[in-house]
Structure formats: structure tokens, C-alpha cells
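**Q** the following comprises the amino acid sequence and a computationally predicted model.
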Amino acid sequence: MSLNNFDKKRIVKNIFVIIAFSLVLILALVLANKDRPEYTTTRETGVEYETAKVLAITENNSEIDRDTEGVLRGSAELKVEILTGRYKGDICFVTNYFSALYNVDVKPGDTVCVRIDTTGDRVYNCNIYNYNRVPLIICLLVLFFLSLAIIGGFQGIKAFAGLAYTVLCIFGILLPLTLKGVQPIPLTCGIIFFTSAVCFYLIGGFSKKTVAAALGCFGGVMIAALLAQVSANIGGISTFQMDEAEALLLLKSTTAIKLRGLFTSGILIAAMGAVMDIAMSIASALEEVHNINPERDARQLFTSGLNIGRDAMGTMANTLVLAYVGSALNMCVLIYSYGVGLRQLLCTDFVAIEIIRAIAGSVGIICAVPCVSIIAALLYTRKK
């Protein structure tokens, strides 16, 4: 089956746009990571984390602690072989300590991550750091990709590419530029707008549907950020009240990082995925409604978008709120066990932060529905 001229032009245009997006990403990554400080090691000093294989357990002094749900306590002497790094092939004897908080239980043949502290030329100490989780992470990523590819087909592959693009932008552009002192909120807004545009283009190409979804998504995320910032200012919440504040303050002494905007930036990123979901759902549904009945005017399409969104926004808001509750479940259990009163509970930094995150993100999802609906209605009914 041969392609007509229109299909050929569309393929060429898509290839050109993808190349352009890739070049922009590469250029941004190079500029953002320029002059990035790197941890270096020498022959006499340095700390490295490498992979090692457990050859044998030469001595086992551990026992099961029945009072702590069967975790091991004590220690075990291990014979390990270093598999990676400059000490590859070396045989070491290490002590593996067990406690309720540190419990790396291994057997001969297992691979582990070890910490190697070099104190002189070929003089070093080797300690068990943790399980070797790299194969597990790779398997999970492959499973995720195969699930998208098998069930979603080519659309699933494009969705995975969009996710990979977003992750690269966050870790390769947002983080290094934040450390260099760029204001995190404007930077995050720019990255969200650009990456959402790329994701929507990969999924649906350049069309009225993707334009409406991208602009509506950006509008919903901005509303979430505005609500979060206003609520944080009123409630006296900032990055300095978060669990990582002490470590970030130490980081500030050696970098130009701006801490106050990180709280809102985190909410922007957390809300982005859910808002993108509902934005594309509304835009796609309105496109179908318009194609079935092109005579519907903008007001009728807008009303249809709201009706469709009312069913979706409830479940999406639940998704976001429950995601925050699930991530903070351990802390919730602790707070509940202390018998904390409602007033004291609502005034704590931790609870206030999580409530602001959940409510701001949910409001962003809700407001994305009319944003996408009005933009899509205007685009679909616009005369050429």
C-alpha cells in the first residue's frame, strides 16, 4: 500500500518536529549541566559504591528477634568478591551488621551494593551498603514498557517516550539549574509547559485536540500552583518546614539554590500527571462529540465538556489525595498512635503541608476541566 503525498508530508513533518524536540533537549541538558561539580576519587582517597558477590558466610552470629516481627539482629561475616570498579576481582571479608533499621539479609551467590572507602594506595575498607536493586529497577522498567507496548501499541510506545522526555527534563534540567540559583517556580512552569506540549504532540500530533489539552493542562497546573502558594503564605508554610530542610540548608552554604520556591514546584510536578490525564480525556471526548455533530456551537460543546468532566474529576481527585495519603501512611500511623487532638493535628507542619499539596492538586484537576472545555470548544467551532 503506497503512501499519498499528504501522508508523506505528515511523516516528514513529524520526523522534523521530533528531531527539533530532541535537539532542544540535548542543548538544554548541555547548558544546564555545564560546570556541574562532580565527585572525584584519587589513588589515595575516595568513596565508591560498587557491586559485589557474596561467596560465602564464614560466620553467622545473628538471631531472630521475635519482638520486632522476626527481623535479624547481630552480625555475620561475609566473604565477597568485588565485581565492578577499580578493585574489580578483589576478595574481601566484611562484617554485615543486622538491626531493626538496617537488615541486609543475603546468602551465598547474592549480589550486594558495597561501600568502598579508600584511605591509601590500594588500601581500602569495604562495607555492605544495601541490596543490589539495579536489576530489579531495570526489570520493572522493562515490564512497564512492555505493558505499554503490548496493550497500547504504538500509542503506548509514544507515551513511554513522552514520559522519558519529561523525566530527563526534570532530572537533567530542573535539578541542576535549581542548584545554580534559578528561581524554581518559573523554571518548573516552563519545563511543565514544554514537556506537556511534547507529550501531547507525541500522543496525538499537532491538532486542535492536543493544543486544547496542552493549554488546559497548563492552566490547571497554574491554578494549583497559585492556590498552593497563597495557602503556604497564609499558613506560614515553606521549604523550611519540610523534612529535608536541614539538609537543604547545608546545601545552600555551598550552592546558590533558592529554597522558598521548592515547595510550590513540587506541587506543580506532582499535579502535572493527573491534570494531563483529565485534560486529554476531555479534549478527546469533545473532539468525538464535535465530529458526530459539527453543528453544535461553542456554548454547547463547553457544556458537554463540563458534563464529561464532572464524572472524571471525582475519581482523579481521589487518585491524587489517596496518593499523598499513601506516601505519608507511616507518619499517619505514628500520629494516630499518639492520640493527637484535632487542633494540634491540623496545626502541625507535616499535616498542613500534605493537606495543601492534596487540595491544591485536586483543585488543579477540577479547574482543568473548564479550561480544556472552553479552549476546545472555541477551537472546534472556529471558522477556518
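**A** Cool, the structure landed. Just so we're clear, the structure is a prediction, and the values are computed from it rather than from any experiment.

**Q** CA only for contacts and neighbour counts going forward, please
**A** Noted.

**Q** the longest helix in this protein is where?
**A** In the chain, taking DSSP state H as the definition, the longest helix is helix 134-169.

**Q** so what secondary structure elements neighbour that helix?
**A** helix 184-204 (3 or more Cα pairs under 8 Å, 6 or more residues apart in numbering; DSSP states H and E).

**Q** about what we covered before: list the buried residues in the longest helix of the chain.
**A** Residues of helix 134-169 classed as buried by neighbour count (16 or more other Cα atoms under 10 Å): 145-146, 148-149, 156-163, 165-166, 168-169.

**Q** chain center to it: distance?
**A** The offset between the C-alpha centroid of helix 134-169 and the centroid of the whole chain comes to 14 Å, using Cα atoms, centre = their mean, to the nearest Å.

**Q** what of stretch 270-289?
**A** Distance, centroid of stretch 270-289 to centroid of chain: 19 Å (Cα atoms, centre = their mean).

**Q** identify the residues contacting it?
**A** Contacts of stretch 270-289 with the rest of the structure, by Cα atoms under 8 Å, 6 or more residues apart in numbering, involve 192, 196, 209-210, 212-214, 216-217, 220-221, 224, 301, 304-305, 308-309, 312-313, 316, 320, 361-362, 364-365, 368-369, 372-373, 376-377, 380.

**Q** next one for the comparison:
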Amino acid sequence: MGADHDRAARPAPPGVRRILFATVVPLFVATVVAALVLWPRTTPTLDGGADVPRHHGTVTRVVTEPCPPVEATPEGTPPGPQGPCGTVTVRVEDGPDAGREVETPVPAGPGAPTVAVGDEIIVVQLTDPADPEATSYNIAEHQRGESLLWLAAVFAAAIVAFGRWRGLAALAGLAASFAILLTFVLPGISAGRSPLLVAVVGAALIMFVVLYLTHGVTAQTSVAVLGTLGSLVLTGVLGAVATAATHLTGYGSEDATTLSMLQADIDLRGLLLAGIIIGSLGVLDDVTVTQAATVTELAHANPGLSRLQLYRAATRVGRAHIASTVNTIVLAYAGASLPLLLLLVADARPVGQILTSEFLAQEIVRSGVATLGLIAAVPLTTGLAALVSTAGRRATGPAGAVRDGLPTPRPTTERDEALEALSQPRTTGRVAPDRNPADWPVTE
């Protein structure tokens, strides 16, 4: 997450560290207190009907056969799903029928899995309401646990191999992010808390844990934390204003509509804002850490740069970063909404009506607000980093140290000694020091 440098940054002066400590610590304490206040005591469970037993199984045989003829349907009615038809023999691996082979119909319909002999699958056990003793099995999906574990192992190994200890810290930060999302943010929203407030507090908590765990407790990290927190608050405010101005309700997707039916008291508009906050955090910390590191490296490479020069130079880097990041945000949202975009292409309505519809306006607001928050993060973080990097330059120090923003010149005595040493004749080599070069032998 963000830029990183193996060389440790020059420690900030004690006065700057005290100011950062007095600023960051109260914000962290306030975040923890807010999280404790908002922490859900009980999490409501959604009534999704009776829990259907699911068991692991292995396909041992697949027999396909022609499908029976379909009854005629009224003209204009789309035909039902056709095939494949047949039976699948499955060896049940657990449950009351463990070790037994059962027959199930070949999965058919939209999204049905394609199975072959040897596939590890999940079967659901269905009970006949009229006869509880009669049970049947249907194939639900493939088992994906082993494949996901291998992918996670390769992912973790690549990060640790490349990032070493810093990569291990990044993995710990990723685990902490998921832990906060699963134990605080999602249960808090489900419990009826304000989604926007829960998202802001949860994002701030993730930010504190991840940034300090990954990049260390330094002045540079503290600057990135302050820049990220300020940008998060601004993103939340802009999101609230934008959703109110566009009269968004949060019912822009089928998932939101389904959730409202299962949990009627959920605030879908607040949930939309919460999604904007959480989605922006992952890109915000990358931008803020990069800007703080850029200013630190520029100040280290050229101690003579003033605060304004540092700010301008780092801002040029930030402009290039934002230009590519904006494209990343839009493409990420487009990739997650490809079915929606295909529906828009097939829609016969005018373009103006499509763009102003609830489901597309929601994505436009999401992308626009996230981009504005990123743009604001660059000058905010760069300005703070320039102040911290140039603080304490008036302090006296040894030769070569920085005074009043400029490198201290080497003392006159040392310069004179160096010039005198350079002016001495050479005493090494085959030619004597008192020998005239005109007397050197000429070689043919």
C-alpha cells in the first residue's frame, strides 16, 4: 500500500514530533472511543428461510440424454432453459449419507455449474414436506476452498518475497482491515447504526492500524495519516452533498433492493455513502503515503530547497499520480459494473435518460466524489509534509549540516588544507618527483 523506501527518513526535530504527537494521538483516541460507542452489541440475523443442509461430494459418473420435448408456449414468450439433461452420480463425503452414492439431475439453467467425473462439488439435501423420510440431492456449486487457499498462499508468498519484512507487515495490515470490516463496519450497519458514521470511524481505524503497522511510527507516516483523515472527512461531506443534490435513494442496484426487503430499517442512502468512503480509503492512503515520501526524499536529496520549492516539486509528482489514479478508479467501477453497462448498451432510451437514471447516476456520483477526495489529498498531504521536512533547519550543526535552509559551507581551514594537499607533487610511480618531464624517454 503506497510508496516505500528502505532508507529511513531523517528524524524530525523534537518540536515537530511533539506537535505531531499532540495532533495524532487525540485523533486516534477519539476514533477508538467512537468505535467503542458504535460497536454493535447484537447483530440481527436475516430471516432467509430454513437452512438447507449442504454436503461435500465427488462426481463419479455423468450420464447425459436427450431432453424431453417442451410444451408449446404463447407467442412472444421466451423459451425456458434447454438442457443439458441426464443424471449425475455423486459420492457423498460427509453428513448422514457419508460414503453413499446418490443420483442427482444434471445441473441446468442460468449459472448452473458444468460437472465432470472427479469434480469436487457441493450438494444440497432436500426433504419432501409430505414425507420427511424422503430426501433428494441437487448439485449447488463446485468446491472452491482448496483453489482459493492455493491462490492465497501464492499471493502471500509473492508479497513476502518482494517486500520482505515490510511485505509481512502489509499482510498483517490487510488482515487487520478485514477484521475491522467484518467485526465492526458490517455488523454496525446491520445493527441500525448510521452507515456514514460507521464507515468514517471504521475507515479511520483501518487507516491508523494499517499505515503505522506497514510504514512504521514516523513523522512521515503521521503526515500521511493526517492527510488521509482530512481527505476522508472531505470525501464524506462531498458525498453527502452530491447524493442530496442528485436526490439519490440508494436503490440503484438489485442487491440494494433485495437487502431492503430482508432488512427494512437499513438506510440505503447512508449505505451508498459508506461504500464511497470505504472504496476511497484504499486509493487515498496510496496517494498520501506517496506524497509524504516524495517530499521527504526531495528534502533529503537537496536540503537547500525551500518549503515552496518542495511543495511545487512534489505536487508535480502528485499530478502525474492523480492522472493515472483517476483512470484506475473509473475502470475499477466499470469492471465491477459490466453487466450494468451491457444493459445500458441494449437500452433503447435516449442517452440523457440513461445517464440521469438512478443506477447510473449512482456510479457517476461515486466516481466523481472519490476523485475529488483524491485531488484534495495531494495539496493537503504535500503541504503538511513540506512543513515537517523543512522544520528545524535553523538549528546549528556540524560541517555540511543545514542552516537556514542552505547547506553549511565547509570551514576555510579545511578548504585550505585540501588545496595544499592537492598541490603537492606526486611521489609514487616510476618517475622521480624532481625529474623534469622534458627528460622523459621517448618510446617509438
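**A** Okay, I see it. If you're wondering where the values come from, they're calculated on a predicted model, not measured in any experiment.

**Q** so which bit of the second structure is stretch 317-325 of the first structure matched to?
**A** On the second structure, the counterpart of stretch 317-325 of the first structure by TM-score structural alignment is residues 326-334.

**Q** now swap in stretch 233-245 of the first structure and tell me
**A** Against the second structure, stretch 233-245 of the first structure falls on residues 244-256 (TM-score structural alignment).

**Q** in that stretch, what's buried?
**A** Buried residues in stretch 244-256 of the second structure (16+ other Cα under 10 Å): 248-252, 256.

**Q** turn these into CSV, including secondary structure and distance to Glu101 of the second structure.
**A** Below are those laid out as CSV (DSSP: H, G, I helix; E, B strand; the rest coil; distance: Cα to Cα, whole Å):
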residue, secondary structure, distance to Glu101 of the second structure
Leu248, coil, 53
Thr249, coil, 51
Gly250, coil, 47
Tyr251, coil, 45
Gly252, coil, 45
Ala256, helix, 40
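
**Q** include distance to Gly83 of the second structure when you put these into JSON lines, please.
**A** Listed next are these as JSON lines, based on distance: Cα to Cα, whole Å:
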{"residue": "Leu248", "distance to Gly83 of the second structure": "42"}
{"residue": "Thr249", "distance to Gly83 of the second structure": "40"}
{"residue": "Gly250", "distance to Gly83 of the second structure": "38"}
{"residue": "Tyr251", "distance to Gly83 of the second structure": "35"}
{"residue": "Gly252", "distance to Gly83 of the second structure": "34"}
{"residue": "Ala256", "distance to Gly83 of the second structure": "32"}
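
**Q** after the longest helix of the first structure, which helix or strand is next?
**A** Toward the C-terminus, helix 134-169 of the first structure is succeeded by helix 175-179 as the next helix or strand (DSSP states H and E).

**Q** ok so, going back, now the end-to-end length of the match of stretch 233-245 of the first structure.
**A** One end of stretch 244-256 of the second structure to the other measures 18 Å (Cα to Cα, to the nearest Å).

**Q** could you check how far it is from the centre of its chain?
**A** 24 Å.

**Q** try stretch 243-257 of the second structure
**A** With Cα atoms, centre = their mean, you get 24 Å for stretch 243-257 of the second structure.

**Q** what lies in contact with the match of stretch 317-325 of the first structure?
**A** Contacts for stretch 326-334 of the second structure (Cα under 8 Å, 6+ apart): 341, 363, 367, 371.

**Q** got the contact list for the second one?
**A** In other words, Glu363 of the second structure. Here Glu363 of the second structure is in contact with Tyr333 (Cα under 8 Å, 6+ apart).

**Q** repeat that for the last one.
**A** With contacts taken as Cα under 8 Å, 6+ apart, Thr371 of the second structure has the following neighbours: 326, 329.

**Q** counterpart of it in the first structure?
**A** Checking TM-score structural alignment: Thr371 of the second structure goes with Ser362.

**Q** so the residue nearest the centre of the first structure versus Lys208 of the first structure, what's the distance?
**A** Geometric centre of the first structure, nearest residue: Val167, 6.9 Å, by Cα atoms, centre = their mean. Distance, Val167 of the first structure to Lys208 of the first structure, using Cα to Cα: 26 Å.

**Q** cool, and Asn307 of the first structure?
**A** From Asn307 of the first structure to Lys208 of the first structure the distance is 20 Å (Cα to Cα).

**Q** tell me which of those two has more neighbours.
**A** When Asn307 of the first structure and Lys208 are compared for neighbours, Lys208 comes out ahead with 19 against 14, by other Cα atoms under 10 Å.

**Q** wait, that one touches Ala377, no?
**A** No: the pair Lys208 of the first structure / Ala377 is not scored as a contact, 9.9 Å apart, by Cα atoms under 8 Å.

**Q** could I get the full set of helices for the stretch 1-150 of the second structure?
**A** In the stretch 1-150 of the second structure, the helices defined using DSSP state H, counting those that start in this stretch lie at 14-38, 145-180.

**Q** counterpart of Ala170 of the second structure over in the first structure?
**A** Under the alignment (TM-score structural alignment), Ala170 of the second structure maps onto Ala159.

**Q** how about the nearest residue to its match, chain neighbours excluded?
**A** Ile203 (6.3 Å; Cα to Cα, 6 or more residues apart in numbering).

**Q** now do the same contact list for the one you found.
**A** Counting by Cα under 8 Å, 6+ apart, Ile203 of the first structure makes contact with 155, 158-159.

**Q** got JSON lines for those, with distance to Pro294 of the first structure too?
**A** Below are those laid out as JSON lines (distance: Cα to Cα, whole Å):
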{"residue": "Gln155", "distance to Pro294 of the first structure": "27"}
{"residue": "Lys158", "distance to Pro294 of the first structure": "29"}
{"residue": "Ala159", "distance to Pro294 of the first structure": "29"}
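
**Q** leaving out sequence neighbours, find the closest residue to Gly172 of the first structure.
**A** Using Cα to Cα, 6+ apart, the nearest residue to Gly172 of the first structure is Leu29, at 5.8 Å.

**Q** now for the one you found: which residues touch it?
**A** 169, 172-173.

**Q** recalculate using a threshold of 10 Å.
**A** 23, 168-169, 171-174, 176-177 (Cα atoms under 10 Å, 6 or more residues apart in numbering).

**Q** filter those residues to the buried ones?
**A** The neighbour-count test (16+ other Cα under 10 Å) applied to those identifies 168-169, 172-174, 176-177 as buried.
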